[in-house]
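Trainee: My questions concern the predicted model and sequence given below.
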Amino acid sequence: MKIWKSGNKGFLGLCALAVLLPLFFHWSYVWGPKEELRLFNNDTLAYSYWWSYFYNKFASLGQEPLWNPYISLGYPALAQISNVSFYPPAWGLAWAFDPNPVWFLRIFNLYIIIHFCLAAAGVMWLAKGQGISPLGGFAGAMVWTLSSAASNGTDGFEWLYGLAWAPWALHFLLRGLEKPTWKPWLQLGLVLGILYSTNFLPVCYYVSLLLAATILVFNWGKWRPLRPWLGFGLAHLLAVLIAAPTLGSLLQLVVQFSERTHPTYAYAMSGLNPAYLLDRFFSPMDYQVFRSAWFGFGAYLLALIPLFVPSARPRWFKGWMLLGLVVFVFGSGTYLLFTDFFYLFLPGYKTQHWHHRTALYLGLPLVILVGRGLDYLKDRPVSDSDRRLVAFLFGFLALSCALAAIVKFEVIKRPELHGYFVVLAISALLWLWSQGRATRIRSLVVLLMVLELGYVFRRMEGQTSDLLANYPNYGRGADQIWAEAADLEQRYFEGTREMNALGVPILRSVASVRGYVTPALRRIDRFHLFGFGQSIFAGKNPGGFQGEFFYPSGQDLPGFVQLATGPRVLLLGNTEVFPSPQSPENPQNEKAFLEKMASTNLEQTLLLERGAPQSCPNLGSWTLDRFDLTHLALNVTVPPGCANWLLWVDAHYPGWQASLDGAPAPLERADYTFKAVQVPPGVHQVVFEFSPPLYRWGRWVRWVALGGLLVGLGLWGRWPGREAGR
């Protein structure tokens, strides 16, 4: 194979080193004594732990983890951003789930580090494809995996996946732009398919937007840019087909519940306040993507070379700088104005975590600039003007740092400002290089950068310890942390719906619902009615990112709260219909509907979306004959007279089906949130089953797409009528 040729041995060696360095710098997160084990970020663990348990429990029963009936009023795992069911690299994490606290914590941390390693390898190949030397690629890999981008990635699994796969996606895109073959676009489709299978649309959207911006930059001013867009479309079509099981169900969710979720993605005009933009623009050091506590200054010094020296710039430099300026000015605020123009109107989602987005846009171009800057140091400056420019720039920086160390030493000695010494050392080396006195400084500069970034990460451990000490569930040592977490998990899942073993109503068990559903599902998770706004919340804001922590008080909808925290199954004969034949989401019907919900005893009267009212004796709560994670089966007896409605207090969602004595039965939406089926007099068996049709079809589509992709990668014919070099 070409990669194993002797000329690539240096690249392979540095690539292996770049992959192994994250393991070295984070060894204490995996191999340290159990009393000293740390978490990368409590949010990442809080989101994933519950779903790892959930997935493991499903798998042990031989079932697919499609619906979680235990959390709140039930919602589909298909729309959970931290769900590990459909992202292939996460399957091992779920299968390895063990109540043993220390063991799983080590596996959990190793899983994060493996994504750092994957990101490092991706940057190495990206740099190689751009003609950057192996040493320059190595420097870029360290910048990407031991810096702000990495720290942002540990904030949540979804952004960690973007950190790991974005370099690979950009690498294959650039290969597709430079070589007239199908193969890079097929490889890009595979990478995007893996990323899309995470089911987290924001990071998928931003990676795709980054790729589209790259095509615009590379084809600016050209007359025939159609071919790259065809490849781009092919790659995304493959990605959508590979992720069809989850994306199809998510699309169905967004379409069906778009009206109910409107407050989630409604944008306040205050987001366009210029004060937000000015704050982000003039104080960048306050934010993670530029914070020295997370990002080494050495990378910026190397990036200054292509910024100021034209001969060191990549050919796409002007386009990327313009793009970076636009993203920085308009993308660093709370709301985006340009790059989120489409995302602004995507139903059911809300812009969040702008620093992750900025890391993707500015981080990868910075990686290339660092590699280019390091490669520029191979030889002496190509011209006298370059030499004078480099000498002035880095001489000024070195002199400034030296004066600061002398005049303000009491400030410089603070450990968080150690970057001054790195700037002083590297600036002095670069000034000597401009004078022709240090022609072989590249390895020394890289060594200083690695030591600096490693020191930064060692400093991070203290911050992590402070975080754990202040976090109520995770501050008391590994054994106690996980013993409590495992106990909480078991007691929560095995508790009853009305009151779990912790003595907490299920609807208010915040620790268990912290695994965020996608924003579109919050209205299901909090019985849809949260979407009706201020009348329920009495002035509270239901549309914020943390909106799932708001709960309606008992005075707002007492009957609904009693029903949601009571028995799971009821047989009710008294029925009424919604106040209007139209959807209650209609603003004109909102007041009447809320008044009806507030004045109705829902434990005695069933509100149906359609049908005719009836008045029959209620049979009350019912005992389950069989209940598992995806099926509910009951044997019920209805006395002669009139039919009763079997109400299951569990969220209604597309994909639920009901059968009566083995025959399909209509499933109705009841009490706006739940599901019910009519049962005639006599002895009958009712079965509820969650089987989304789009998921069933999506599985076949996924395997067909993967098979076709593998065949295409094996054949990878060239573009019709095009030959390399022609």
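Mentor: Looks like it came in fine. Numbering: from 1, shown residues only.
Trainee: Only C-alpha atoms from now on, for both contacts and neighbour counts.
Mentor: Fine.
Trainee: Quote the end-to-end distance of stretch 73-84.
Mentor: One end of stretch 73-84 to the other measures 21 Å (CA to CA, to the nearest Å).
Trainee: let's bring in a second one:
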Amino acid sequence: MAFGAALGRLPRVVRDGGTFVGFLGLAMVYFWRLFAIDPGDRRWIQRGDFTDQFYPWARFAADELGAGRLPLWNPYVLGGHPFQADPQTATLYPVSLLIAFVFGSGGLAFRELELEIPLHLALAAFGAFLFARRVYGNGAAGIVTGISYGFGGFLTSYPVQQLAILRSAAWIPWLLYCVERSIGPKRSPRAAVALAIIAALSIVAGHSQTSMFGLYLSAAYLVVRGRQSGRGWGAIARAGVVGLGGGVALAAVQIVPTIEFAGVSTRARLSFDDAAYGYELKALPGILLSSWRGERALYAGYVGYALALVQVWRRGPTTHFWLIVAVLALLLSVGGHTFAFNIVYWLLPGWATFRDQERLAVLWSLAIAMMAGGGLVAVRHLSTTEHRVISRFSRLAAVVAIVIVVEVVVAWSFRRDRIPNPVDSLLDSAVYLALIALAWAAAHWYARRRGAVVTVIVVCGIVSLDLFSTGIDANLSREDPNAIGARSPLFDVARQEREPYRVRSDDDRQFPPNWAAIWQTPTMTGDSPIQIRRIRELVASGAEWRLWQLFNVKYLASAVERNDAGLELVARDGESRLYRVRYSLPRAWAVTDARILPNGGRIEDVLDLQIHPGDVAIVEEEPSIPIRPGAARSDVAVTFERPGEMTVHIDGAANSLLVVADAWYPGWNAWIDGMPAPILRTNYAFRGVAVSAGRHVVEMRFEPRSLRLGAGISALASCLLIAVLFVPRRRASTSHVT
């Protein structure tokens, strides 16, 4: 008691800082094996999106920032890729920028990026703590909510691999906390500015779909909580415009380039069937069975469910709202398997832009966590009779769980000769259910006799044990991803090339294409959920030899012996081989036969084997100067190249079309001898510039207008939000509807 009183006398900011450190400590304990000193205990994030996408992206961004350049264009993958416009790279995300600046000197290490995982779990837990404490007026409820959300089945499952989801999901409870402060009882009107900042953070964090979920949830909560607190529609609208609208405007520096990218990407035309993909209905037992089908994203903890039921029973504040959120999140997470998705697909802007609706489990997880926190408050105020009911229910649940275990063991024994046994995961979940049910029954019996403080400690302990035990080894592997980087010496021969080149790999598992940025060995493929559509169509065509010509592929990396005509073995490292491609085309060359095919052309035109791309180029609009076939070939040399820049010298006796084997994309600009020149979309997906006879210097730079426009909107939004802070504050009403 004396210790609790001493803590209560500390300033709230100190206590809150201690709470955040506590959550961060829990997160480090959860993932302690990622940072173990003993090599025998050391584990790594298992091979997947984290190793093959997010680490190469983070490494490239850190390298570019270290060189004094904003990473706008990645020349190492897919013939060139709009790096900053791709939202999942999180180029402008402050947390990632901080890690890049602190650790990026000399190359960002894999372990240093892994720090983002416990950091964002702690941010998620702390945001949920602040929000629940504000709503329920109880710190213990906040701790239970923070543990339930921050370490629940969703955030600790595949978002650990898909770091962009984890980053954006961590800010959702912060959004709701700022909404509560700006419109709820005891509101602070200037909290809408904080809401705008958090909304912008959730957007630039990298996962647009998760950000959209958070913004829609915040808008709904703003309306419900505002009316519940007695606010007029005008006050609600002002908070929404300043907070949510201001946040979107503040993030325009990311949103505008991303919209431009989406227009020419594989997401430009997403069909209903693609957007409607979600959980199968048979995945829903995973709500109760943490090992069901190897997926634990729906699992929110048995103790969390029990406390949520108490909250529903007692009908605490905002219970109906969170119950509706939980039900809707489950319904929509199965995508097109229910008609509910059809409604949001047509009525809610943005929903038709994204696939994988199972990611709505993030809102299910948050809703259960909020009701669990409210349930703890309700438990502390139950009558003696109600406690007896819960005790009986807890004992009954334990008995039922044991019966389920017996039945599953019988079912397992009938299939014990099958390897793997299809009942294995069900048996694991059933045994775990029984253990937690017994622990909860014993804890409830003990805590009732020890007082409120012990009750809180016991509940938090059981919640942590439940969630930590089911997921602590998820996403971990003994495989050291740094072994991928050890394959870099294979490309030493290629890096000695005096002219630009690209490498093609026939085994992305052996040679992850995004690691090309780390190896500084450009490739024609890449691994990103969003790609330039025409580049993706070409790569997916399978017309390898023609693609090697179009993409300036001079080397093939292979894990098998290749006897193809036109390949020459030049290096070998164990089972990995590097072949030189004979008769390849350079990065830039000139043609005097430019054939105009309007209306976008067809992919078949550039794959036609009767047309050699070294002699003929296909363009989609008339060049600015006449180009006639038959003239002698011009001399072309790339004299300078770095991310987002290229200089080419050309000397020809006749007008020609300079063809550059780099991806066409809005934002690339060209100058001939310092004078602006138009860039033509050439050979379906590449760049071309019409150049007159004579000696010329052609410069190309990536300077997207969309970035400048977005930055201007963000700057204006920043000024307006600062102005809002200095608007004289009117006395805020604290009256609210009960």
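Mentor: It's in. None of the values given here were measured: they were computed from a predicted structure.
Trainee: care to give me the TM-score?
Mentor: Here the superposed chains carry a TM-score of 0.80, computed using TM-score structural alignment, normalised by the length of structure 1; 658 aligned residues with a CA RMSD of 3.9 Å.
Trainee: Just give me how far the host helix or strand of Leu177 of structure 1 sits from the chain centre.
Mentor: Leu177 of structure 1 belongs to helix 157-178 when assigned by DSSP states H and E. Here helix 157-178 of structure 1 is found 15 Å from its chain centre; the criterion is CA atoms, centre = their mean, to the nearest Å.
Trainee: now swap in stretch 144-163 of structure 1 and tell me
Mentor: 10 Å.
Trainee: mind listing what's buried in the helix holding Leu177 of structure 1?
Mentor: Within helix 157-178 of structure 1, the residues that qualify as buried by neighbour count (16 or more other CA atoms under 10 Å) are 157-177.
Trainee: helices and strands around it, which ones?
Mentor: helix 101-129, helix 148-153, helix 183-196, helix 201-218, helix 226-242, helix 354-375 (3 or more CA pairs under 8 Å, 6 or more residues apart in numbering; DSSP states H and E).
Trainee: helix/strand/coil for Leu571 of structure 1?
Mentor: Assigned with DSSP: H, G, I helix; E, B strand; the rest coil, Leu571 of structure 1 falls in the strand class.
Trainee: That one matches what in structure 2?
Mentor: In structure 2, Leu571 of structure 1 lines up with Ala590, judged by TM-score structural alignment.
Trainee: And that match, how far from Ser634 of structure 2?
Mentor: For Ala590 of structure 2, the distance to Ser634 of structure 2 (CA to CA) stands at 6 Å.
Trainee: which residues are in contact with both of the two?
Mentor: Common neighbours of Ala590 of structure 2 and Ser634, using CA atoms under 8 Å, 6 or more residues apart in numbering, are Ser656.
Trainee: Once you drop chain neighbours, what's closest to the most centrally placed residue in structure 1?
Mentor: Among the residues of structure 1, the one closest to the centroid is Glu158, at 2.1 Å (CA atoms, centre = their mean). Computed as CA to CA, 6 or more residues apart in numbering, the closest residue to Glu158 of structure 1 that is not its neighbour in sequence is Phe200, at 6.3 Å.
Trainee: For the helix ranked longest in structure 2, name the packing helices and strands.
Mentor: Longest helix in structure 2 by number of residues (criterion: DSSP state H): helix 384-414. Packing partners of helix 384-414 of structure 2 (3+ CA pairs under 8 Å, 6+ apart): helix 424-448.
Trainee: what's the helix it packs on in contact with?
Mentor: Here helix 424-448 of structure 2 makes contact (CA under 8 Å, 6+ apart) with 289-294, 302-303, 391, 394-395, 397-398, 401-402, 404-405, 408-409, 412, 454-455, 458-459, 462, 466.
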